[in-house]
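*Asks:* This is the structure alone, sequence omitted:
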């Protein structure tokens, strides 16, 4: 480090230890000075200014240290794979930390009581029985822990495809003379990608933990097969509403319980949604120009800019036709799930004064997604929200009118009965289209049975005595 560099503290006083603040910064980050004895004064003037301003902001510097140390530590840990899950969990917990009150006994009791009442009301609104499990009130940090196994299922294939695409793109675009060297560094690229993806995924999941009301907000049972509620988020949502807190709580509990009933009575549904995500993941393609653009826009003065740039473009894939088809399947499934829950809860909460207003607010929230949900969508390229929620709700209302409660719910009995996007466009024609499809399937099955059993009449090739048929022209 240069001897003529002035060593001053951020407050203007002399540094009694005689340490260069830049050297300290890099020592904290990497355990040593700048590589190759580089002098910070040799850096570009604007970078020196940014580093100087950064050392005057202890909180920003602390955040940068923590993020860089996490990233370097994760790479050094030897954890391999498309996602560094240790880093993902740590980042999620940090993002969810802060104002996260512990669930008290009285609050737990209030949620449990609301759960029992909600189950009674739902018995009158759906043919699906209760799953028979009590409600549990949890904190935001507990929500992260309970849902992480499901995030692994939802994002592993996406991360794997992105890791492969990113490594392939970097290798393909490198100069010929560097390709042999890069081939030996693929493991390092993969570990770096896994650490970066884990950090960003954790940040997104931690952000969601501050927004969600329970374990089924995105249309999947993230927290398992038992209903859960995050009272802190329910209370925050109800602060600006005129509705009594107890009504808001009961409405949220109704929605969570309805989701749990649906997935319990249609066990194939979860796999249907996950398969759409896997189909999407298999076609991941990375636009390297976006990566370069994102890196140019990172502001060294703002450590959070690394996260925002990564979320906004660094890992965003480009959609192929096959992926658009998978996303349409996913969005239709999520719309049908949310539309059914919307309709069932509307019936179950008919006597709740604030139900109409709460229903409309949640419709808008679910259809547009909050900031944390949008961040997750930008990260993995998946928008886990129902674009056609209102159409789906109208479809289930039409089925209720036409078939009754049991007939409506029976549509969930088999994946082959799953309504399509066309059915959302024309609910009135669903039954007739389904009848025609079933008739066509029946005819095909009948013909196949005849073919296999030899039931079809063989063509006449001659008389019974074995002679050739008489030529009518003879």
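*Replies:* Nice, I can see it. All values derive from a computational prediction rather than experimental measurement.
*Asks:* alpha carbons only for contacts and neighbour counts from here, please
*Replies:* Noted.
*Asks:* Settle this for me: residue 294 is touching residue 313, isn't it.
*Replies:* Yes - contact between residue 294 and residue 313 holds when scored by C-alpha atoms under 8 Å: they sit 6.2 Å apart.
*Asks:* Comparison target, given below:
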């Protein structure tokens, strides 16, 4: 006999209100999720983030950077800096050029991701309003710690997969338009650079040189306009600071909820009620960040175009390919 009971529990043949076997299996699964959760505290389980990201990269492949690739990148960076000296006044980055695998990009940028993401996750976790009705608060209180722990694991899994996705796309340390290393460093990701050049009918050396020009220009800008990092991170923080749940809407929706009705409670928790809405302040912060990224990209594009003029005929096609990549939602 079918049942309308929520959460997948059905009435047994004996007429018992719940299928106890299904209930036991559900609790066992829940216990396994908790036992697999990391011991570290905080809104982000960074061990999970790194583990998920690395396993994802291993699954899809992460070619080891050969010595020959590092030599080719070093030569491209040297030539790029020579050309850029005539196109801009900012001096070159003094750190030795690097060639990163996807995993090395992940490792090298992780400290900055920690500083950027941690406040976001904390604010999201604190976005639930404090004046939840007494009935609901009493019901959720004993489970709050477990819910936060599972939420941390779920968020960390999602973040790990997202960073792995970025690692498979970015062609350089500066590809997303903001500084992702504590100190300026010119670094290309050879496997992704090769991927970027596929189908363009442009020589691999020209692709590498063009990407080196962009990377060197970015790093010159980041190194000698230090407020860029603070502005970018500040815009992110301003956006996160505005996260909140509309408490008036919450109160209105809870007025008619029957807290003794499991189906009503299930509908409440899956209604999206706790999803924060964007505020005017958040939209303004996002606009500032987008404007800043557009200014950085505009400066880099202009300087690289000037540096490559009459020297790299393929720059026109590569510039258009980069523009299409950004328009399609790439990491840039």
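*Replies:* Looks like it arrived, so ask away. Note that this is a predicted model, so its numbers are computed, not measured.
*Asks:* And the TM-score between them?
*Replies:* Superposed pair, TM-score by TM-score structural alignment, normalised by the length of the second structure: 0.79. Supporting alignment: 290 aligned residues with a C-alpha RMSD of 3.0 Å.
*Asks:* where along the second structure do the strands fall?
*Replies:* Counting by DSSP state E, the segments of the second structure that form strands are 98-99, 187-188.
*Asks:* what span of the first structure lines up against the first one?
*Replies:* Just to be clear, that refers to strand 98-99 of the second structure. Aligned by TM-score structural alignment, strand 98-99 of the second structure falls on residues 136-137 of the first structure.
*Asks:* Give me the mean deviation of the matching stretch from the second structure.
*Replies:* Taking mean C-alpha distance after the TM-score superposition for the first structure, the mean distance separating stretch 136-137 of the first structure from the aligned residues in the second structure is 0.5 Å.
*Asks:* Trace residue 301 of the second structure over to the first structure, please.
*Replies:* Aligning on TM-score structural alignment places residue 301 of the second structure opposite residue 342 in the first structure.
*Asks:* Give the burial count for that match, as a bare number.
*Replies:* Using other C-alpha atoms under 10 Å, residue 342 of the first structure has 25 neighbouring residues.
*Asks:* same check, this time on residue 323 of the first structure
*Replies:* If you count neighbours by other C-alpha under 10 Å, residue 323 of the first structure ends up with 20.
*Asks:* again, but for residue 320 of the second structure
*Replies:* Using other C-alpha under 10 Å, residue 320 of the second structure has 11 other residues around it.
*Asks:* How about residue 270 of the first structure?
*Replies:* 15.
*Asks:* isn't it right next to residue 263, touching?
*Replies:* Yes - at 7.0 Å, residue 270 of the first structure and residue 263 qualify as touching, with contact defined as C-alpha under 8 Å.
*Asks:* which non-adjacent residue is nearest the counterpart of residue 157 of the second structure in the first structure?
*Replies:* Under the alignment by TM-score structural alignment, residue 157 of the second structure pairs with residue 199 in the first structure. Spatial nearest neighbour of residue 199 of the first structure, chain neighbours left out: residue 88 (5.1 Å); criterion: C-alpha to C-alpha, 6 or more residues apart in numbering.
*Asks:* aligned partner of the one you found in the second structure?
*Replies:* Per TM-score structural alignment, residue 88 of the first structure is aligned with residue 49.
*Asks:* quick one: buried residues of stretch 61-77 of the first structure?
*Replies:* 61, 64-65, 67-68, 70-71, 74-75 (16 or more other C-alpha atoms under 10 Å).
*Asks:* my bad, stretch 279-293 of the second structure
*Replies:* Neighbour counts using 16+ other C-alpha under 10 Å place 282, 285-286, 288-289, 292-293 of stretch 279-293 of the second structure among the buried residues.
*Asks:* Filter the residues you listed down to the ones in helices?
*Replies:* Residues from those lying in helices, with DSSP state H as the criterion: 282, 285-286, 288-289, 292-293.
*Asks:* related to what we said a few turns ago, which residues touch the match of residue 157 of the second structure?
*Replies:* 71, 84, 87-88, 91 (C-alpha atoms under 8 Å, 6 or more residues apart in numbering).
*Asks:* now do residue 269 of the second structure
*Replies:* With contacts taken as C-alpha under 8 Å, 6+ apart, residue 269 of the second structure has no neighbouring residues.
*Asks:* One more: residue 50 of the second structure?
*Replies:* By C-alpha under 8 Å, 6+ apart, residue 50 of the second structure lies in contact with residue 160.
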